[in-house]
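Chemist: Got a predicted model here, sequence first, then my questions.
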Amino acid sequence: MKIKNIVFDFGGVLVDWNPRYYFKEYFNDDEKMEYFLTEIAQTEWNEEQDRGRLLSEGTEIQVKKFPDWEKEIRAYYDNWTTMLRSDIPHNVEVLKKLGKTDYQLFGLTNWSEETFPYALENYDFFKLFDGKIVVSGTEKLIKPDPKIWHILLDRYKIHANETVFIDDNPKNIEMAKSLGFETVHVTPETDLEQELIDLGIKF
């Protein structure tokens, strides 16, 4: 089947987001920082905001659970923009090249509805998606729930077997494969352009 569509995840693929960019300096103690990020402000907690829970609600829930860490928990979303360090230039260049082709470009991201507008405003490359972006916080669903891929497919009338899905999370890659997508699992070492060429994408 000929590939017609290319779907990008954002965090870890096109943008470099990591809470350590703020908390490394805040704590000045790597061990304490890692404890905070694994035991207090866990990935699972942040994912609930990506699933659509209000940042304020998520913050209050965690402050009640861990009152001794109130200052740090409140600092998390207050300093969220510092955690969004930059784009990932080599992958953004691939996206820009694709923007000059006939492939349809889409975004499918786990991202809070409240913070995503900041990224849209501050990174021009998002314009290449022409608004064809499915945001977990808006849909109240997060990857790897298959329902969020079905929202993408149904909304834009595309087919999985004509689509490449690009993500840095192995669980999301496995789910996309099971749904019939071609996939590229991005790591820091990935040559994204070459991976897409290997799938038959023409630049």
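Modeler: All right, it came through fine.
Chemist: only C-alpha atoms for contact and neighbour calcs from this point on.
Modeler: Will do.
Chemist: ok, residue 123 - contacts?
Modeler: The contact partners of residue 123, taken as C-alpha atoms under 8 Å, 6 or more residues apart in numbering, are residue 87.
Chemist: Tell me the spacing between it and residue 129.
Modeler: 12 Å (C-alpha to C-alpha, to the nearest Å).
Chemist: list residues touching both of those two?
Modeler: Common neighbours of residue 123 and residue 129 (C-alpha under 8 Å, 6+ apart) do not exist.
Chemist: What distance do you get for residue 171 to residue 177?
Modeler: With C-alpha to C-alpha as the criterion, residue 171 and residue 177 are 10 Å apart.
Chemist: oh, I was asking about residue 203
Modeler: 23 Å.
Chemist: Comparing these two, which residue is more hemmed in?
Modeler: Shown here are residue 203 and residue 177; by other C-alpha atoms under 10 Å, residue 177 has more neighbours (17 against 14).
Chemist: How about that one: what's its closest non-neighbour residue?
Modeler: The shortest distance from residue 177 to any residue other than its chain neighbours is 6.6 Å, reached at residue 183 (C-alpha to C-alpha, 6 or more residues apart in numbering).
Chemist: next one: residue 132
Modeler: residue 106 (5.2 Å).
Chemist: isn't the one you found right up against residue 95?
Modeler: No. Look at residue 106 against residue 95 with C-alpha atoms under 8 Å: they stay out of range, at 10.6 Å.
Chemist: Check it against this one:
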Amino acid sequence: MQHIKNIIFDYGNVIFEIDFKITQNAFAQLGITDIENFFAHKGHNQLFDDFETGAISPAQFREGIRTAADKPELTDEQIDNAWNSLLIGTMQENHDLLLKVKDKYRTFLLSNNNEIHYNWIIDYLKTTFKINNYDDYFEKAYFSQHMKLRKPNTNIFEQVLKDNQLDPAETLFIDDSPQHIEGAKKVGLNTLLMTEKPAQLESFLKSNGII
């Protein structure tokens, strides 16, 4: 990839491991049925899109879960625990790797996220790695709930390109979701579908000629 000067990284299942099945099971235990249509890797209820774009608050998201489960008695803690069960973690080696990649390319983070997950992740980073956020690891970190936009819609990619005056022909986007890859291609980005676990990020980048 000799022509690549910039890299936009996804977060979940690229840098940080997540597991949709765990949260599917947790939601099912709360009483939600038809879980594959309600919440899955390649599609989900509108509730999640709204939360990831900041269109609804955490309180409104929790009410949506109570409605879906038909259990108004569910506590905030029960809902947050089920929702956060998705989040597995990352490793210091990936943070070191990101700094190495940043020395060679302009790097950015672009994550579909939400306030509950974001707060959990920031607390986890502080507790586990003694870092406050990802400001040192990327030129800029973008999160959907702050941008009011989400992948795979082309406007979120266009915003990152415009903000940083990036040429899409010189920019690589790495994500684990095929639908996000397709959205990135529509704006002319080079793409790589992450097919390994985050623990194999370094070998994935090496095998694709990035480092």
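Modeler: Nice, I can see it. All values reported here derive from a predicted model rather than from experimental measurement.
Chemist: Need the TM-score between these chains.
Modeler: The TM-score (TM-score structural alignment, normalised by the length of the first structure) is 0.76; 198 aligned residues with a C-alpha RMSD of 3.5 Å.
Chemist: So the equivalent of residue 134 of the second structure over in the first structure, which state does it fall into?
Modeler: Matched to the first structure by TM-score structural alignment, residue 134 of the second structure sits across from residue 126. Using DSSP: H, G, I helix; E, B strand; the rest coil as the criterion, the local structure at residue 126 of the first structure reads helix.
Chemist: Verify the stated contact: residue 126 of the first structure with residue 117.
Modeler: No. The criterion here is C-alpha under 8 Å, and residue 126 of the first structure misses it with residue 117 at 10.6 Å.
Chemist: what about the strands in the first structure?
Modeler: Applying DSSP state E to the first structure gives strands spanning 5-8, 15-17, 84-87, 104-109, 133-135, 163-167, 182-185.
Chemist: Pull out the buried positions in the second one.
Modeler: Same thing as strand 15-17 of the first structure. Residues 15, 16, 17 are the ones in strand 15-17 of the first structure that count as buried (16 or more other C-alpha atoms under 10 Å).
Chemist: Residue 87 of the first structure versus the first one, what's the distance?
Modeler: This means residue 15 of the first structure. Taken as C-alpha to C-alpha, the span from residue 15 of the first structure to residue 87 of the first structure is 4 Å.
Chemist: looking at the first structure, which residue lies furthest from center?
Modeler: residue 68 (30.2 Å; C-alpha atoms, centre = their mean).
Chemist: residues in contact with it?
Modeler: No residues are in contact with residue 68 of the first structure under the rule C-alpha under 8 Å, 6+ apart.
Chemist: What separation do you get for it and residue 40 of the first structure?
Modeler: For residue 68 of the first structure relative to residue 40 of the first structure (C-alpha to C-alpha), the value is 10 Å.
Chemist: So what's the gap between the lengthiest helix in the second structure and the chain middle?
Modeler: Criterion DSSP state H: the longest helix present in the second structure is helix 115-129. Remark: helix 115-129 of the second structure is offset 13 Å from the chain centroid, using C-alpha atoms, centre = their mean, to the nearest Å.
Chemist: Please apply the same query to stretch 36-51 of the second structure.
Modeler: For stretch 36-51 of the second structure, the distance to the chain centre is 14 Å (C-alpha atoms, centre = their mean).
Chemist: Any idea how far apart the tips of it sit?
Modeler: Per C-alpha to C-alpha, stretch 36-51 of the second structure runs 19 Å from first to last residue.
Chemist: Next, count neighbours for the residue nearest to residue 177 of the first structure.
Modeler: Quick note: residue 183 of the first structure (other C-alpha under 10 Å) scores 22 neighbours.
Chemist: Could you find the counterpart of it in the second structure?
Modeler: In the second structure, residue 183 of the first structure lands on residue 191 (TM-score structural alignment).
Chemist: So that match is in contact with residue 179, correct?
Modeler: No. With contact defined as C-alpha under 8 Å, residue 191 of the second structure does not count as touching residue 179 (11.7 Å).
Chemist: count of neighbours near residue 64 of the first structure?
Modeler: Neighbourhood size, residue 64 of the first structure [other C-alpha under 10 Å]: 11.
Chemist: What's the match for it in the second structure?
Modeler: Using TM-score structural alignment, residue 64 of the first structure lines up with residue 67 in the second structure.
Chemist: So its match versus residue 32 of the second structure, what's the distance?
Modeler: 9 Å.
Chemist: Could you do residue 26 of the second structure as well?
Modeler: 9 Å.
Chemist: next one: residue 20 of the second structure
Modeler: 15 Å.
Chemist: The two: who's more crowded?
Modeler: residue 32 (20 against 15).
Chemist: How about the contacts made by the most centrally placed residue in the second structure?
Modeler: Centroid-nearest residue in the second structure: residue 111, 3.6 Å away (criterion: C-alpha atoms, centre = their mean). By C-alpha under 8 Å, 6+ apart, the contact set of residue 111 of the second structure is 10, 11, 12, 142, 143, 144.
Chemist: Tell me the one of those residues nearest residue 57 of the second structure?
Modeler: residue 144 (13.7 Å; C-alpha to C-alpha).
Chemist: ok so, going back, with distance to residue 164 of the first structure as added columns, please give the buried residues of strand 15-17 of the first structure in CSV.
Modeler: Listed next are the buried residues of strand 15-17 of the first structure as CSV, based on distance: C-alpha to C-alpha, whole Å:
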residue, distance to residue 164 of the first structure
15, 19
16, 21
17, 23
